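Undergrad: Got a sequence here, can you build the structure:
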Amino acid sequence: MEDLKRFKNKSGQNTNYQKLVELSRPRELIEKEVLHYYISGLMNEHLVNFKISIECNSLSDQEIERIISYIHHGITFRTYQVSSLLSRGDYLNVKSFRKLETSQSRTAGSFLLVKDNDAYNFLLELITDSPVYLVETGQRARVGEKLKPALFLSGTEDLININIKEDEYQLYRAPYHEVYWTVIDSIVHPINMLEFNSLPDEIRIPGDKKGEFIFEVLPALEKKYDLEIDNYFRKYELHSEEPVITLYFDYIQGNILCNADIEIKGEHISGIEALSRDFDLREYTRSSKGSNLWYLQDNRAVKDLLNLMHDYGFHVRPEEFILRNKEDIIDFITDGFIHLPEEWQLVTTDSFDELEIRTVQLEPIIELKEGDGIDWFEFEVYYNLGGKTFTSSELKKMISQNQHGESYINIDRRYFILQESQQEEGLTKLLDTAEEGYEGDYRSSFYNLLYYKNLIEEAGIRCRGNRVYNSLQEDITAGSLVKEVSIPQRVQDVLRNYQRQGYYWLRFLNKYHLGGILADDMGLGKTIQTLTLLVSLELNKPALVICPRTLIYNWAEEVDKFFPDLKYLVYYGTPEERNEMLDDLQEYELLITSYSIISRDYEKLNDNGLEFAYCILDEAHHIKNHRTKRAQGVKKIKAERKLALTGTPLENSIDELWSIFDFLMPAYLYRYSRFKKEYLNPITKGNDQEKLQEFKKRVAPFILRRNKDEVLTELPEKTINIQYVEMTKLQEDTYQLILDQLKGELLASVQEKGFDRSRINILAALTRLRQVCNHPSLVLNNFEHSAHKEGSGKLAALSEIVQEAVDGGHKIIVFSQFVRMLKIIREDFEKRGVSFEYLDGSTRDRMSRVKSFNQDDRIKAFLISLKAGGIGLNLTAADIVIHVDPWWNPMVERQATDRAHRLGQENRVMVYKLITKGTVEEKMIKLQRRKEDLFNNIVEDNVNPLKQITWEDIQELLDI
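TA: A predicted model of the protein is given here:
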C-alpha cells in the first residue's frame, strides 16, 4: 500500500486534470501513445553495444526513466507501475529487453544493449513491429531481405582464393559473434556468412579434378552465388562426346526382349557387359600438357540405360534383358518406351510393333434370362473386348490372375487397361442388391426390377430383356407406369379419376409382383381403391386386411356399400370366438382384422396353413417401429403380395419407411444393419444429399401419394364419411345394463301415459345411451375416465383420425353435444400434445379463440360444443370436421359443419361422423336412410324431430 501511495503522490505532482480523467476510465478504453526507439550501433562496427533511446510525447522524463529502470531493475517495481504507462505492444517489448544483457547509459532516456545474437535478432523484430529510427541516418529503419555476400574468385587451376568484395556494401558484425548485416538506405539486411566462414584462405585443386573444377564446379558456384570469377578461368574450351546407344526390341511368347549395343570411342559393348564395366560417368582429358582444350567423355547415358532397365522390371539374361511381368510390360510400353531419349537408336520387330495397349472403359451388357419363377429373376453380365465376349466372372478371374490385381487383361498382343465407366458405376449399384450364383450369373428379387430398369437407363447400360422386362419396358414407354384396365361394374360410375389412376397403379404393381404404399391424403378413398383392386383380380385365396381396431367396421361398411357380393369375415372377438372361425377362414374372399389380433394370432394362422393372396395394412404407420411385437407379428403373415395404406408413411425418420418396406418387400432396402450403414446414418447424421437422392430413387416407384390440393377439382365441396366404431368391453356391458333398465321404464311409461306423453322420457333414455356410446364416464358417476385409456372405442377412433390429420397438416373441428365429452377429449389432446382451442357455452372470449384457430398454424384443432358453436362462427381454416356424437337432426349437424364449409373456404371439407357399432347410433343412421324423404322434407325443418318418430321406430331403435 505504501508503494501505491508514493506512486499516487509522485504522479499527482506531474498530472493535470486530463490525466485524472483518463485514470477514471476503464483501462481498455485508454488509448496509449506508442514508444519511439532510436538505435545507434547498427552502422558502427567499433561499438561493442547497441545504444537504445526511448521517446514518447505523452510521457514525462520521469516516466521514461521509470521504464528504463524497470528494464534494469524490474524486480523492485510493481508491474502495474510500468504496464499502466505503455501500450500492450510496448509493454511486451520492455519485458523482452529485460531478458537481454543490458547496461546503463550516461545519456538520459537511454540504455545499452550488448551486441550478440539474441540482441540482434530481437532488434530485427523490434524494427519490424515498432517505430525504430537509426541515429546515424535519422530515418526510420526497415528490415530487408537476407543477402548473400558478394564474392571474388581468383588464382589458377592449381590454387584458388575466394574473398568477400567489401566494395559492394559495408559489412557489419557483432564482435565475438558470427552475426553479419549491412545497412542500405536505412534498410537492415541480414547477411548469410555461415557457408563461407569455414573456407580457408587458399584452396588447392587436385590434379585429377581440374577438369571437373573448371567445367562443373565453377559454373555451379557462379550460378548459385553472387560470384565474380577472374578472367583467368575464361580461357578454357571443352569438347564433349557421348556413347552411341542402339536398342533392339522383340516380343516373344508374352515377353519383351531387349538387346543393347553401346559404342564408346569406337568400342562396342552390350548392355549386359556394361553392367560389369567400371568406368567414369564423366571423364575429362586434356589435349596436351598446358593446353586450354579439354575433352569430355560423357557416359551418363549408359547409367541412364541400366537404370531404365532396372526401374521397369527387366531381368538380366546372358545375351539380353527380358521383361516378363504383364504389369511391367504395360508400364514400359505406356510410359518408358515412349519417353526413351531421341538420340538413342531403336530397332523393333513386327511382333513388337503389333503390341497394342489401350485404355478402355468397361461397358457391360446385361442379359435377363427367361424363367418361370414369380419371386426371382436371373441375369448375366457380359463385356465385349477385342472382338471377344466375356462374362463378368471370366473378367474377374482374368483380373485376379494379375500379380497385384491390377485392372487390365491381356488378349494375344493386346493389353486392355480397364477404367470404370458410368455404366460400370451403375452396374456396381445394381449388383449390390443381387446374389451371385456358382456359374457367374446373378439373381435378384422381382422387387428390384423397376429399380434395375431405372439404374440401367440412367447409367446407359445395354440390356437384353426377358419377357417380363420387355413387358415392363412396353408399359412404361406407352406413356406412364400404368395402363388402363377394366374396372368392376359396381364402381364404374363411382370412382373419381384420381381413384381410377390409383387402381391402375395397384394393378401395375400386381402384374409385376411388387408391393407398394398407397399414401393418399386422408379422405381420398384409399379403401375403395384397394377393394376395387381385390374384386377385379378374382383371387383364388382370401385377402387379409389388417387395420386399427377402430377401423374394422369401417372396412366392413365399405364392402357392404360398394361390393355387397364380396364374401368377407371380421376376424375379431374373444380368443374362443376366433378359434371357432379358424376352420372356415378359407371360405371367405376377404378377412378383416386388427393389429392387436394379428400380434397374438399370427402363429395360429400360419399353423393353420393359411397363405393369403394379399396382405394389406391400413394405417401402415402402425408398424413404423420394426422392434415392436405388432410389427414383427404382421411381417410373419404369409402372403403372395402385400400393400400398405397410410397418409403418413414417414413421420420422423426414414427407418420408419424401412419398416414398412421390410413388410412389403423384405430385403429390398437391405437388412436393417446394412440399411443403417447405407442410408440411415449418412442421411440423418451426415446430411449426405447424394445418399438421400439415391434413397428416393429406390422408394419413389413404390409410393403413390396424392394430396387434396392435387385432386381438388375432382372432390365435392363436402365429403361425408361415416366411421363405425366398436365399443370396449366396459362400454358394451354398461350399454346393455342401461338398455335393459330403460326398456322396462319406457314400456311402463308408454303403457301408463301413452307414447306422445312419454316422448320426454324417450329422449332422456336415448340421450343416456348416446352418452355411453361416447364414454362410460358420462353415465357412471364413480368411473375415473383418465385411468382407463381403453374406456371408449369412440375416443380411440377420434385419436386415430386426429393424429393422421395433424400429421398430414390439416386443421380439425371436433363437435360434441356433450360438454363433459369435450373435456375428456381435451384431456386426451393435452396428454398427446395436440394443440387446440376450446369453446363451450361458458366460454367468454369466443372471437379471440376463433381468430387464434384461423390464423395460428400451430393450433391444429378446435373443440366446440354443438350448442355453443352451431351458429355465428366462421372457421374456414379447418378442412376436417368430426361429429363425435351425430344425431338424427341433420339440420343441426349441417349448421355446425357449415362453420368450416362456408363462403371463403378454399379447401374441400371432409366430414367424419363417428357411429358406435351395434347401438342406437347405428340404428338411427339406418332409420335415416330408410326414411330419407321424411328427414329431408320434415325433420330438417322441424326443431323437434322426435315428433315425427313413431313408437314403432323407437321399438326398433331399442330392440323392444
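Undergrad: Only C-alpha atoms from now on, for both contacts and neighbour counts.
TA: OK.
Undergrad: Quick one: name whatever helix or strand follows the longest helix along the chain.
TA: Criterion DSSP state H: the longest helix present in the chain is helix 729-753. Tracing the chain past helix 729-753, the next element assigned as helix or strand by DSSP states H and E is helix 759-774.
Undergrad: got the angle between the helix or strand following that following helix and helix 729-753?
TA: Sequence order places helix 793-807 as the next helix or strand after helix 759-774, per DSSP H and E. Interaxial angle, helix 793-807 versus helix 729-753 (axes from the mean of the first three to the mean of the last three Cα atoms, to 10 degrees): 120 degrees.
Undergrad: Outside of helix 793-807 itself, list whatever touches it.
TA: With contacts defined as Cα atoms under 8 Å, 6 or more residues apart in numbering, helix 793-807 is touched by 522, 550-551, 647-648, 651, 725-728, 773-775, 790, 811-812, 825, 860, 880, 884, 914, 916.
Undergrad: now the longest helix of the chain, how far from the centre of its chain.
TA: 64 Å (Cα atoms, centre = their mean, to the nearest Å).
Undergrad: how about this one, so we can line them up?
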Amino acid sequence: MLIRKAILPVSLLLSQVTANGGSEFQLEFLSEEPLQQMTASRNVYLVGNTFYLPSHDSLRLIEPILSIFNTPGLRHLQLSRDEAILLVGEIMPGIQSVCPLKMDDRLAGLIVNEPLQATVELDYNEASLRAAVAFNYGHETINPLAAPASDNPEANQNNALIIRRQDQEDEILQLMNQAGFVRQGQHYRLTDQDDIFGFLTTISTQLANLAKISRTPAAAALQVLPAPDVRLGLSLSNDQDSLILRQQFIGLPADERAAYLQALREKRSFIRSFDGNYRRIRLEDRDVLLQLIDLFKLWGVEPGVAECRLPRYRALAMDTLLIQSDTYNMLDIDEAVRTMVRHLHEPGALSFKLPSTLRGKLRPYQKTGFQWLCTLDYYGLGGILADDMGLGKTLQTIAFVARLWQQSRRPSLIIAPTSLVYNWLSEFEKFAPRLPVMILDGNRQQRASRLGEIAEKACVITSYSLLRRDIEDIGTITFASCFLDEAQNIKNPEDLNARSVKQIKADRCFALTGTPIENSLTELWSIFDFILPGYLYSQRTFQNIYELPIIREDSPEALEALHRQILPFVLRRMKKDVLQELPDKIETHTICDMTDEQRLIYEKFLQKSRHELDREVTENGYAKSQIFILALLTRLRQICCHPNLFLPAYEGSSGKLQLLEELLADCFSAGHRVLVFSQFTSMLDIIRREQRTLGIDPFYIDGQVPAEERVSQVQRFNQGEGQLFLVSLRAGGTGLNLTGADTVIHFDPWWNPAVEEQATDRAYRIGQENVVQVFKLYTRHSIEEKIQNLQRKKQHLVDSIIKPGQNLLSKMTLEEVRSLFEP
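TA: You can find the predicted model right below:
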C-alpha cells in the first residue's frame, strides 16, 4: 500500500447527448480506480492500493462534486444548456486545478470564451431616454432583457456555450438601475427629468468605463450645458458721485435668467433650456449670489441688467460680502470702493484739518466725530451723530460747518426745536465767533426779507415750526449741509415736520439725536429717509424685512442685519465709552428764547420796572432801595421761568419750560436720572404737573417736606427708584446726598454761583460713579442773560468776596443795576 499527499486522481467529462428530441448535456465523474472515503473527516481516500491525503484547500474545492457523485450507482448527471454554461463558465474555472473538466472536440468547438464587449445604445424621444443594452462575446450577442436560452431555444441557434463575465454584466446593470432605468420590453427607459440629468452628468461617465455608448441623432443632440459664468462688478463712476454696478451672466440667454435664479433658489441641479437641453446650476456660489440678487432687487435693480448707477452708500450694504469677496471669483470690487468702505469704518483713516476759525479745543473723541462727519461729506454721504447728551454734538457740528464755509463759502442749515434755536446761536458765538451766522425768525414778512442774506451766511438756524411755514421759500435754496437737531422731531414720517424737512435741498444731510429710536423702528427709518433717502428702502419694505421680524418675531438675525446696515452711518458714544477723556463734571450753559406771548409780558414789565426803579431811587436813594430792586428783578426772573409764577391767569407756555421738557425727554430716553433745581417752588409745581401728564411722577423736596420724608425720598431715589427729582434750591441745596442722579439741571440762575455749585454737589460728590452732566438754563435777551454776563465780568469778585447768603446785587453799582433794566 502506498500513501500520497496529493490531489485525488479524478476528473469530469462533459458530453452532448440527444434526448426527447432535443439536445442535452451529460456530466460524468471519472476515476482511474474505485474511490473510497476512509475517515469520517473525509481527509483520507483509498484509490486502488494507494491512500491519498489531499490538502485542506483542494478538499474544500472538490467536496461539492464528491458529495454529488457519492450516491451509490450515480455516475452521470443530466444538465440543461444554462446549467452546462454555468458549469463551464463559472464553476469549473475555480476547481479546474483539482478536478479537470474534459470535453470531446465537437463540444469544445461550441465553447465561446471571449472578453465581454458591452454596448449601450441611447435614443431620446417623447421626453424620455431609451437604452438598448447588449453583452457581446466574440460574435455572440446577449440581450440581458431577453428570455434565458433554455426558455427560448431559437435565441441561440448555433448551441454555443458562452462563458459570460457575470460580474461585469452585473456592474453595468446595477448602474442602469441606479440611474433609474426601468424595463420596457426588450429595452430600458428613463422618464424622470432629474434622473435623466443625473444619468447624463454622472452615471453615463461611469458607464462609459464599462461599455461602449452610442447615441442616435436625437440622443446626441441632448446636451448638458455648463452653468453660466456669473460676473458682478462694483466700481466708482468717473465723476466719483455714484457706484457703477455691472452684471454678466456669460453663456446664459436672457430669457433663461429668471428660471436659472429660481432653480438656484430651490437648490435644483439643472434647468431645461428652451431648446430642450439641460443646463447645470452652480450651487457652490448659491448663497452669495442670491444674497446679492436679493439686495439688487431691494435697490430696484433687476438681475442681469448690464450696467446701472447706484448711490455710493450701497457699497456699505455689501460690507460683509466686500470682506469675503476674495473667496468669490464672481464678485469684483474696485479698489476705490474698498478704500471708501474702509475709510467709513475707520474715520481716522482720512485726515481733515480743523478750521482755523474754531475757538476752543476738541477732546479726542470729538475730533473723531469731526473726522467722521468730514469723511461722510468727502464721500457724499450723510449720517446720524447720536452721542450721549453732554458729549458735544453741537461743538462737533460747529467745527464741521466752519470747515465747509472755509472751503466752499456756501451756507449750511440747522433746524432745531424752538427752545434750542438761540442756544445754537450762543454756541456759535462761543466757539466760532467770526462765522457769519443768522437765525431766521420774526414774522413772515421779516423772515421773507432775510432770505436774500442766506447766501452770505456760513449757517442759518431755524426751528421746525418756522420751517413748516417757510418751506416753499427755503426749499428753493440748496445748502452745503443740513443738520437736524433733536432729530426725533421727524420720527413720524407722516407729520408736517418730517414732510417739510424732507423737502430741504442740501448736498449732505445729518441728524443729531441722543435717541434715534424712542418707541418704534419706524422712527429710525424716518431719520434715515432724511439723511440717506432710499438707503433703508421704502417704509413698507423696511417694515417687512426689519421691523416686523424684530418686533413680532424677536429675530436676532434681522436685528443683527439692521445693526450691520446702519453701523457706518451712526456714530454713538456714551459717557462711559470716553470716560478717560472727560472731566468728572461737564457743565453746559443752554440758552433759549421766550415764547411770543411770554416776550410781550416781559417787555411790558421791563418798561414799567425802569420807571419804578427811577422813582424809587429818586425818592429813597439807592442804598435803601435794595429790597425794592430785588423784588423787581425777581419778577423779571419769574417771567423768564414762567409768567404763571406771578400772573395766575396766564395760560400760555414758557420757552424755558419747553427747553426743559426737551432736555428731560433726551435724558430719560438715554437712561439718565435727573435732579432739577429751582429757587421758585411754584415753578417746581408746574414742572411736576407737566411731567405727571407725561407719565413721570417725580420725587419732590421743598421747605415744607418733613425731614423723615426727605430722607425716605433720597434713599428711594439713590436705590434706583424714579427718574426725576425736583428740589427747591433753598431747601435742598445743601445736606442731601443724591448720587443716584448723573444729570443736574439748574432751571433758573441764582445770584450767587456758589449756591448753584453747592446744589450741583448733591449729585457730584463722593460715591458718584458716573460723569455728572450739569445744565444751566438761561433765557435770551433777559435779566438772566445780563446777570450771567455780570457774573463773568465780576468772577474774581464773586469768587473772593461774595459768601454764601450774599448775592451779586449787594456788590453792584447803581449804573450796573440800571443796565439790568435796559431793553
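Undergrad: Tell me how the two chains score on TM-score.
TA: In this superposition the chains share a TM-score of 0.74, using TM-score structural alignment, normalised by the length of structure 2; 686 aligned residues with a Cα RMSD of 4.5 Å.
Undergrad: Give me the buried subset of the contacts of helix 793-807 of structure 1.
TA: 522, 550-551, 647-648, 725-728, 773-775, 790, 811-812, 825, 860, 880, 884, 914, 916 (16 or more other Cα atoms under 10 Å).
Undergrad: before we move on, the earlier item: so the longest helix of structure 1 aligns onto which residues of structure 2?
TA: Against structure 2, the aligned range for helix 729-753 of structure 1 is residues 596-620 (TM-score structural alignment).
Undergrad: Name all residues that make contact with Met910 of structure 1.
TA: Gly523, Lys718, Thr719, Ile720, Asn721, Asp879, Ile880, Val881.
Undergrad: no, scratch that, I was asking about Lys526 of structure 1
TA: Leu518, Asp520, Leu645.
Undergrad: just checking, Val881 of structure 1 touches Arg899?
TA: No. Contact criterion Cα atoms under 8 Å: Val881 of structure 1 and Arg899 do not qualify, at 9.2 Å.
Undergrad: if you count what's nearby, which of the two comes out ahead?
TA: Neighbours per residue (other Cα atoms under 10 Å) separate Val881 of structure 1 from Arg899, with Val881 holding more: 25 against 22.
Undergrad: ok, the residue mapped onto the more buried one from structure 2 - contacts?
TA: Aligning on TM-score structural alignment places Val881 of structure 1 opposite Val744 in structure 2. With contact set as Cα under 8 Å, 6+ apart, Val744 of structure 2 has these partners: Val674, Leu675, Val676, Phe677, Thr760, Ala763, Val772, Gln773, Val774, Phe775.
Undergrad: Could you rerun that using 10 Å?
TA: 587, 673-677, 725, 759-764, 772-776 (Cα atoms under 10 Å, 6 or more residues apart in numbering).
Undergrad: Can you pull up the most central residue in structure 1?
TA: Closest to where the C-alpha atoms of structure 1 average out (Cα atoms, centre = their mean) is Asp688, at 1.8 Å.
Undergrad: How much space separates it from Arg671 of structure 1?
TA: 20 Å (Cα to Cα, to the nearest Å).
Undergrad: Could you identify the most distant pair in the contacts of Met910 of structure 1?
TA: Longest distance between any two of the contacts of Met910 of structure 1 is 13.4 Å, between Asn721 and Asp879; criterion Cα to Cα.
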